[in-house]
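Asker: Build the 3D model from these lines:
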Amino acid sequence: MEADDTVPVKPKRRSKSRTKWTPAKKAAFFDHLSIAGNISQAAAAVGMAPCSVHRMRARDAEFADAWEAAIEAGYATIEMRLIGHALAGSGRGDPVEALGEAVAIDVDQALRLLKERDTRRTGARLRSGARPRRATAAETDALILAKLAVIAARKTGA
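Answerer: Take a look at the predicted model:
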């Protein structure tokens, strides 16, 4: 048998075009996140993949802190959108209208997100078992109006 004098050639690796996080891109991401409260939507708005966002959060403490602040702002935005929805006399089946970069969401989805926030804050885990009873539209509207009355009373000093 004859020895092969050819040198094996390594196939060239295609370089993946990686998009880097710039300070402007981070700021835009957090702006979108605080308005929409949606990680995938905010990532897409700045041309990044959601996995890239999660990786950055895991390795950069400042990014993780800004993430938490933006998520809290997003929850507050959703809460205000729900209050506006109730005050406009819209029903539970009507979508909560879009706001800025935030897409329209339905009332049930918004309420689930707020429940998730409360679960995150308390550190409690959702329990399996009997499903919780969902409040009726009248009950949620009454609760929101009662909270607004408390806020108004605080502002007037009564």
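Asker: from here on, contacts and neighbour counts on C-alpha atoms
Answerer: Noted.
Asker: Show me the helices in the protein, by range?
Answerer: Counting by DSSP state H, the chain has these helices, from start to end: 23-36, 39-45, 50-59, 61-87, 107-122, 137-156.
Asker: Now tabulate those helices in CSV and tack on distance to Lys16 and mean neighbour count.
Answerer: Putting these into CSV (distance: least, Cα to Cα, whole Å; neighbours: other Cα atoms under 10 Å) gives the following:
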stretch, distance to Lys16, mean neighbour count
helix 23-36, 19, 20
helix 39-45, 18, 19
helix 50-59, 14, 14
helix 61-87, 24, 17
helix 107-122, 35, 14
helix 137-156, 50, 13
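Asker: Next, the structure of the following sequence, for comparison with the previous one:
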Amino acid sequence: MTIAGQEARSWDAGGWDGRWTKTKRETFLDHLSMTGDVASAAAAAGVPVMAAYAKRRREAGFAAAWQMAAAGAYERLEAAIVAQVLGGGSGIDLKTAMLLLAQRPAPVAPPARPRDDRREAAAALLKQLRAQAKRGGTPEPA
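Answerer: Below is the predicted model of the structure:
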């Protein structure tokens, strides 16, 4: 099977030992960022395509890096479209490029920051101390 001119690798791809090294990870993500093509990124890194998808499912950090790399590829596509429309482009097929952009996934919002519960905890503690002071006759906290 051929995807974007690259052979899609299976699980038993020659030379694949089942391990993701730092170099393989970086090569895959760099290539994905430049091309937006998962199959060619996997081929460049020497890993099976299915291994890349499996790693994305298993590891949240890799999935986040994948998402950032894919976003970079979409940004490059947008820049190429703008350049071509303004007359300095490289002759990309605008209709196809626009169809690709229409398929761009919506950006995922970053996780919400945890609330700072220190004020709430301090208020609750102060309330408990005041209640204890009333029961025991000790002076109330300030």
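Asker: quick one: TM-score?
Answerer: Structural agreement between the overlaid chains, expressed as a TM-score with TM-score structural alignment, normalised by the length of structure 2, amounts to 0.58; 94 aligned residues with a Cα RMSD of 2.3 Å.
Asker: picking that back up, quick one: which of the helices of structure 1 is nearest Pro95 of structure 1?
Answerer: Counting by Cα to Cα, Pro95 of structure 1 lies closest to helix 107-122 out of the helices of structure 1; the figure is 6.5 Å.
Asker: I'd like to check the angle between the closest one and helix 61-87, please.
Answerer: Computed by axes from the mean of the first three to the mean of the last three Cα atoms, to 10 degrees, the angle separating helix 107-122 of structure 1 from helix 61-87 equals 140 degrees.
Asker: Any figure for the gap between the residue positioned nearest the centre of structure 2 and Arg56 of structure 2?
Answerer: Among the residues of structure 2, the smallest C-alpha distance to the mean C-alpha position (Cα atoms, centre = their mean) belongs to Ala64, namely 2.3 Å. Relative to Arg56 of structure 2, Ala64 of structure 2 is positioned 8 Å away (criterion: Cα to Cα, to the nearest Å).
Asker: if I pick Arg18 of structure 1, what's in contact with it?
Answerer: Shown in contact with Arg18 of structure 1 (Cα atoms under 8 Å, 6 or more residues apart in numbering): no residues.
Asker: And it? What does it align with in structure 2?
Answerer: The pairwise alignment with structure 2 assigns Arg18 of structure 1 to Trp16, based on TM-score structural alignment.
Asker: what's the neighbour count on Gly87 of structure 2?
Answerer: Number of residues near Gly87 of structure 2 (other Cα atoms under 10 Å) recorded here: 10.
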